[in-house]
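Peer 1: Build me a model:
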Amino acid sequence: MSRALLVIDVQESFRQRPSWELISDPGVAAKAARLVEHARAQDDLVVWVLHTEPGTGTVFDPELGHVRLLPGLDPRPGEPVLTKTSHNAFTTTGLQQLLTERGVREVVVSGIRTEQCCETTARLASDLGYQVTFVLDATATNPIEHPDAPAGRTNAEILADPRTLGVEEILTRTEYALAGRFATVTRVADVVGEPATV
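Peer 2: You can find the predicted model right below:
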């Protein structure tokens, strides 16, 4: 086993936020599930990662019960389920030790927050010497407000602000930042060897 699929933060916490209605792909769990099925068929390791913010009272606080995978994603016995408190999947989890013990040299990245937890994990994995495949359409993100934008705005106000970065721009920027530097950027259909669906 030299390859691992990382399914990062595809969790209920995000669906509990008002911003979920602006997510770039509400079907991201189904795309992650296709990658999981393919990885299992290839006898690759599947690693599940969940983001937690203990004691905060937010949707990422395990006490509220939302730190769980979205429906349709079901770890099998022997598939590690890690919890993290950092943006990347390595720093607070022991992921690197796990991958080393399993002889993994390549990681495939999917998950929620394309430019945040997914991209940060891909960059760090590359720096650690892993071959990285970033499955862009198996990641999802939300529009990003300008740093000077007032807090507490509605989704409509966020979208109406010309300074807001739209999801397509974020996805494109991540692809440009990673491709040829930190990762091979690809799509689900290319990974699983199926025709792309429209």
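Peer 1: can we go C-alpha only for contacts and neighbour counts from here?
Peer 2: OK.
Peer 1: what's the next secondary structure element after the longest helix seen in the chain?
Peer 2: When the chain is parsed with DSSP state H, its longest helix is helix 28-41. Reading on from helix 28-41 to the C-terminus, the next helix or strand found by DSSP states H and E is strand 45-51.
Peer 1: Please name every helix or strand in contact with that following strand.
Peer 2: strand 3-8, helix 28-41, strand 81-84 (3 or more Cα pairs under 8 Å, 6 or more residues apart in numbering; DSSP states H and E).
Peer 1: want to put them side by side, so please do this one too:
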Amino acid sequence: MNELNEALLVIDSQKVYASEGSELYVQDYKAVVENINKLIQLFQKQGKPIIYIRHMHNSRKDSGRMFDYVGEELEVGFLEGTADIEYIEELEIVDEIPEVIKRRYSAFEGTSLETVLKEKGADCVVITGFMTNYCCEATARQAHDKDYFVKFILDATGAPELPDLSEEDIRKNTAANISFGFGNVISTAEYIQQNI
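Peer 2: The predicted model follows:
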């Protein structure tokens, strides 16, 4: 395989996942963000593209079918103008880095992401962020279907626990889904070791 032109996707690293009162609180969000920051620093040092992706809605009316299957209606956040959509304080923000706003799970759906990737000459996406099993996995699957190579950095993604699944179980399930057909699943340390 020829050398890949990679772009780091920092997906939905927003305060809704770092606020203890939130229904989407991720207990180990600090460790996840620490790993994301290591990758941001590496990509910045190597001059590789970084793209921040933010999930945001103007109202519940622009969310399509996203929240149809969650049972009773949740106060989930992501509304424009609320603190929930701001980036997590610990996240390293690099000036003049493109930001893509999304309104669906996949960062490709209805956004400018593919245009930005083409402008950057990227043929491989390196997936990080929140939530492991929704936005990160959906983006990885759609990236694969659009013929991008996918590297999924498992410990640089996070998700709130589900009633029957711990965060670690969620990661294992997503890793199994991705690695058997959609991309390479590796850790932050493995990725850094392969790219220094």
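Peer 1: about what we covered before: now mean neighbour count and distance to T141 of the first structure too, for the helices and strands packed on strand 45-51 of the first structure, in CSV please.
Peer 2: Shown next, in CSV, are these (neighbours: other Cα atoms under 10 Å; distance: least, Cα to Cα, whole Å):
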stretch, mean neighbour count, distance to T141 of the first structure
strand 3-8, 25, 12
helix 28-41, 19, 10
strand 81-84, 18, 18
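Peer 1: For T174 of the first structure, find the nearest of those.
Peer 2: Nearest of those to T174 of the first structure, taken as Cα to Cα: strand 3-8 at 15.9 Å.
Peer 1: how big is the offset of the very next helix or strand once past that closest one relative to the second structure?
Peer 2: Later in the chain than strand 3-8 of the first structure, the nearest helix or strand by DSSP H and E is helix 12-15. When the second structure is overlaid, helix 12-15 of the first structure sits 1.8 Å from its aligned residues on average, using mean Cα distance after the TM-score superposition for the first structure.
Peer 1: residue range for helix 12-15 of the first structure in the second structure?
Peer 2: Using TM-score structural alignment, helix 12-15 of the first structure lines up with residues 15-18 of the second structure.
Peer 1: Now do the matching stretch: distance to the chain's middle.
Peer 2: For stretch 15-18 of the second structure, the separation from the chain centroid amounts to 13 Å (computed by Cα atoms, centre = their mean, to the nearest Å).
Peer 1: And Q46 of the second structure? What does it align with in the first structure?
Peer 2: So Q46 of the second structure corresponds to Q42, using TM-score structural alignment.
Peer 1: Check the burial of that match by counting its neighbours.
Peer 2: 11 (other Cα atoms under 10 Å).
Peer 1: Next: L154 of the second structure.
Peer 2: 23.
Peer 1: got it, and Y134 of the second structure?
Peer 2: 15.
Peer 1: Tell me how far the spatially closest residue to S86 of the first structure that is not a sequence neighbour lies from T85 of the first structure.
Peer 2: Setting aside the residues directly before and after it, S86 of the first structure is nearest to T92 in space (Cα to Cα, 6 or more residues apart in numbering), at 6.2 Å. The gap separating T92 of the first structure from T85 of the first structure is 6 Å, by Cα to Cα, to the nearest Å.
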